[in-house]
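Visitor: The sequence and its predicted three-dimensional model are supplied below.
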Amino acid sequence: MLRTLPDPHHLPAFDAAYAHAGFATHLGIDPGDPPRILMLYGSLRERSFSRLLTEEAARLLMQFGCEVKIFDPSGLPQPDSPEAVGHPEVEELRALSLWSEGQVWCSPERHGAVTAVLKNQIDHIPLAIGAVRPTQGRTLAVMQVSGGSQSFNAVNTLRLLGRWMRMITIPNQSSVAMAYREFDDAGRMKPSAYYKRVVDVMEELVKFTLLTRHHSAYLTDRYSERCETGHKAEAARLAQDSGAIA
C-alpha cells in the first residue's frame, strides 16, 4: 500500500534561495507532465531512518515538481511463496513500477549489505511481464543509512541491482552515517552536509528523468534482442508458409 507523507510541503532545512527552479527550462526541453517517482525503503521499524530519509527526499521531489508515491512494504509476502501469487500488495508494487518514470531506493546497511525488506520489494518486480518491462529505462537514485561510520556497501549493492534491472542509475548517491543523529524528534532531517547531499541527489534524479523520459526505449534498445525478435518473426513466417502449402 502507499504511505501517506506527513507535512509534505514543510521543508525546514531547505534553503530555496540556492535551489534551481524549472529544470526543464534550464535543460531546454518541454517539461510535459510531472515526473513520476516511486520510492522504496528498507525497514519496518516504527522509527525507521531509511523511511524518514525517503520521506525527506520525497518532499524535495515534490518541491521540484514531481508526482511522488512511497510504497509501504509492511504487507508484502515472501517472494516465491504461495501467498505471493496474485497478492494485492505484490500487484500494487508491480503496477507502481510500471507507472513510474524514476525510482528511489533507500536501505539501511545491515551486515554490510541491503536489508531483506528492500530486497524483497525488488525481488517481487520481474524483469519482464510478457512484453512489458517494469523497470527497464527508468531512472534510479540510491541512498542508504548507517548506524555507525559512513559506508557505501548498501548503495553499491543497490547500484548492482539497478544495473541488473536495466535501470539508468544516476551518478550521485547519498550515504547518511550515524543516522540517529541526523533526525529530530519529529522525524525531520536536520540541516547538515548530509541533507545538502540528499538535495543534490534528488535534483540530479529529476534532471536525468526529464532528459531521458522520451528516449529511454531507444537508450535501452539492444541489438541482441532485435536479432532474437527478427529470428522469431522469420520462424513464424516460415511456419505460416509451410501451413499454407500443406
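Guide: The structure has been received and is ready for your questions.
Visitor: make it CA atoms for all contacts and neighbour counts henceforth
Guide: Fine.
Visitor: in stretch 85-100, what's buried?
Guide: 89-90, 93-94, 96-98, 100 (16 or more other CA atoms under 10 Å).
Visitor: let's bring in a second one:
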Amino acid sequence: MSDLPAAVEQHLKHPDMVALRPPVSTHKPRILILYGSLRAVSYSRLLAQEAGRLLEHFGCEVRIFDPAGLPLPDAEPVSHPKVQELRTLSAWSEGQVWISPERHGAMTGILKSQIDWIPLSIGAVRPTQGKTLAIMQVSGGSQSFNAVNQMRILGRWMRMITIPNQSSVAKAFQEFDADGRMKPSSYYDRVVDVCEELVKFTLLTRDASGYLTDRYSERKEAAEKLETLTGNKAL
C-alpha cells in the first residue's frame, strides 16, 4: 500500500476501466426539462419546447414539466399531486435541462421551487446523483449569466453531471417568431450545441453513473454503520 496512513485500505479502490464500460443500454435517453415561468407568453417555456424538439431529433424521449399548480416547498405535503408528478419525472429521467428567466439578477423562484421539491436523498438513495444536466437562461435585456451560474451551483449540490456548455439568450422577445419558434441566430446555434452535448454526455455516462458516483467516503461510512449494527469487524 502507498504511504496513506489516514486511509482505510480495504475501501481504497483503483479506478477500473472495465467498470467504466458496462453493457450499453439501447433505450432512448430519457430527458426531463424544467422551466421557470408561469406567464402566458413565457420565453423560458418556448425555449424548453425548442430544446425538446432538438432532443427528440437527437433520439431522446422528452418530458416537459408544467410548474403551474406546484405549491411552494413545504407549503403542502409531498403527497401533493404536482409534487408527486415532478418527483416521478425526475426519477424517470437520465438527464435534465433547467431553463430560467433571469429576474432581479437571479434565477426565478418558480424554477428554484421545482428543484427544492426534488429530494437530495431518500434514505440511502440519491435520486439525482449521476444524472446529466444542461442549463440555459433567457433575459429580457442584454446577455447575462447570473441564472446559469446559480443553476450550475445547484446542479453540483444535487450531485449531477453538469455539462460544460450552457446557453444564455439575450432579449429573448426578439428571438422567437409569432408561432413561438426560435429564429435562426447564434443564440439558436448555441442551444443546438447544448442539446447535442447533453445527449452525448448522457449516452457516455448513464450506464456507468453508479460506478462514477461510488465514493471512498461513502463506502467507508457504510461499512462502519454495518459494523456498528452487527459488531462484526470482518465485514
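Guide: Thanks, I have it. Quick caveat: nothing in here was measured; it's all calculated off a predicted structure.
Visitor: Gly140 of the second structure should be in a helix, yeah?
Guide: No. The assignment for Gly140 of the second structure (DSSP: H, G, I helix; E, B strand; the rest coil) gives coil, which keeps it out of a helix.
Visitor: Show the residue spans covered by the strands in the second structure.
Guide: Using DSSP state E, the strands of the second structure run over 30-35, 61-64, 95-103, 106-107, 132-138, 161-162, 167-169.
Visitor: what's the matching residue for Lys28 of the second structure over in the first structure?
Guide: When the two structures are superposed using TM-score structural alignment, Lys28 of the second structure falls opposite Pro34 in the first structure.
Visitor: same deal with Thr228 of the second structure?
Guide: Checking TM-score structural alignment: Thr228 of the second structure goes with Ala235.
Visitor: now do Pro127 of the second structure
Guide: That one, Pro127 of the second structure, aligns with Pro134 by TM-score structural alignment.
Visitor: Of the strands of the second structure, flag the one that's most buried.
Guide: Greatest average neighbour count among the strands of the second structure goes to strand 132-138 (a mean of 29), per mean count of other CA atoms under 10 Å.
Visitor: post-alignment, that one versus the first structure, mean distance?
Guide: Superposed on the first structure, strand 132-138 of the second structure shows a mean distance of 0.1 Å to its aligned residues (mean CA distance after the TM-score superposition for the first structure).
Visitor: same question, stretch 43-57 of the second structure
Guide: Using mean CA distance after the TM-score superposition for the first structure, the mean distance for stretch 43-57 of the second structure is 0.3 Å.
Visitor: ok, back up a step: can you tell me which of the buried residues of stretch 85-100 of the first structure are in helices?
Guide: 89-90, 93-94, 96-98 (DSSP state H).
Visitor: related to what we said a few turns ago, can I get the strands of the second structure in TSV including distance to Ala223 of the second structure?
Guide: Output for the strands of the second structure, formatted as TSV (distance: least, CA to CA, whole Å):
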stretch	distance to Ala223 of the second structure
strand 30-35	33
strand 61-64	38
strand 95-103	30
strand 106-107	40
strand 132-138	28
strand 161-162	26
strand 167-169	42
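Visitor: Among these, single out whichever gets nearest to Gln150 of the second structure.
Guide: Smallest distance to Gln150 of the second structure across the strands of the second structure (CA to CA): 7.0 Å, for strand 106-107.
Visitor: elements contacting that closest one?
Guide: helix 146-157 (3 or more CA pairs under 8 Å, 6 or more residues apart in numbering; DSSP states H and E).
Visitor: Onto which residues of the first structure does the helix it packs on map?
Guide: Going by TM-score structural alignment, helix 146-157 of the second structure sits over residues 153-164 in the first structure.
Visitor: Now do the buried residues in that stretch.
Guide: 153-159, 161-162.
Visitor: now that stretch, how far from the centre of its chain.
Guide: 12 Å (CA atoms, centre = their mean, to the nearest Å).
Visitor: what does that stretch rub up against?
Guide: Applying CA atoms under 8 Å, 6 or more residues apart in numbering, the external contacts of stretch 153-164 of the first structure come out as 105, 107-109, 112-114, 140, 142-144, 168-169, 173-175.
Visitor: before we move on, back to that, please work out how many residues are found near the match of Lys28 of the second structure.
Guide: 15 (other CA atoms under 10 Å).
Visitor: How about Arg219 of the second structure?
Guide: 13.
Visitor: Aligned counterpart of it in the first structure, please.
Guide: Match for Arg219 of the second structure (TM-score structural alignment): Arg226.
Visitor: so how far is Gly137 of the first structure from the equivalent of Trp98 of the second structure over in the first structure?
Guide: Alignment note (TM-score structural alignment): Trp98 of the second structure maps to Trp105 of the first structure. Distance, Trp105 of the first structure to Gly137 of the first structure, using CA to CA, to the nearest Å: 16 Å.
Visitor: Ok, Val176 of the first structure next?
Guide: Using CA to CA, which is the criterion applied here, Val176 of the first structure is 27 Å from Gly137 of the first structure.
Visitor: Report how many residues lie close to the equivalent of Val41 of the second structure over in the first structure.
Guide: Under the alignment (TM-score structural alignment), Val41 of the second structure pairs with Arg47 in the first structure. As a burial measure, Arg47 of the first structure scores 12 neighbours (other CA under 10 Å).
Visitor: who does the lengthiest helix in the first structure touch, helix- and strand-wise?
Guide: In the first structure, taking DSSP H as the definition, the longest helix is helix 223-245. Helices and strands touching helix 223-245 of the first structure, by 3+ CA pairs under 8 Å, 6+ apart: there are none.
Visitor: on that earlier part again, can you tell me which residues contact the match of Val41 of the second structure?
Guide: Contacts of Arg47 of the first structure (CA under 8 Å, 6+ apart): Gly187.
Visitor: OK, contacts around the one residue sitting closest to the centre of the first structure?
Guide: Among the residues of the first structure, the one closest to the centroid is Gln103, at 2.0 Å (CA atoms, centre = their mean). For Gln103 of the first structure, the contact set (CA under 8 Å, 6+ apart) comprises 37-40, 138-141.
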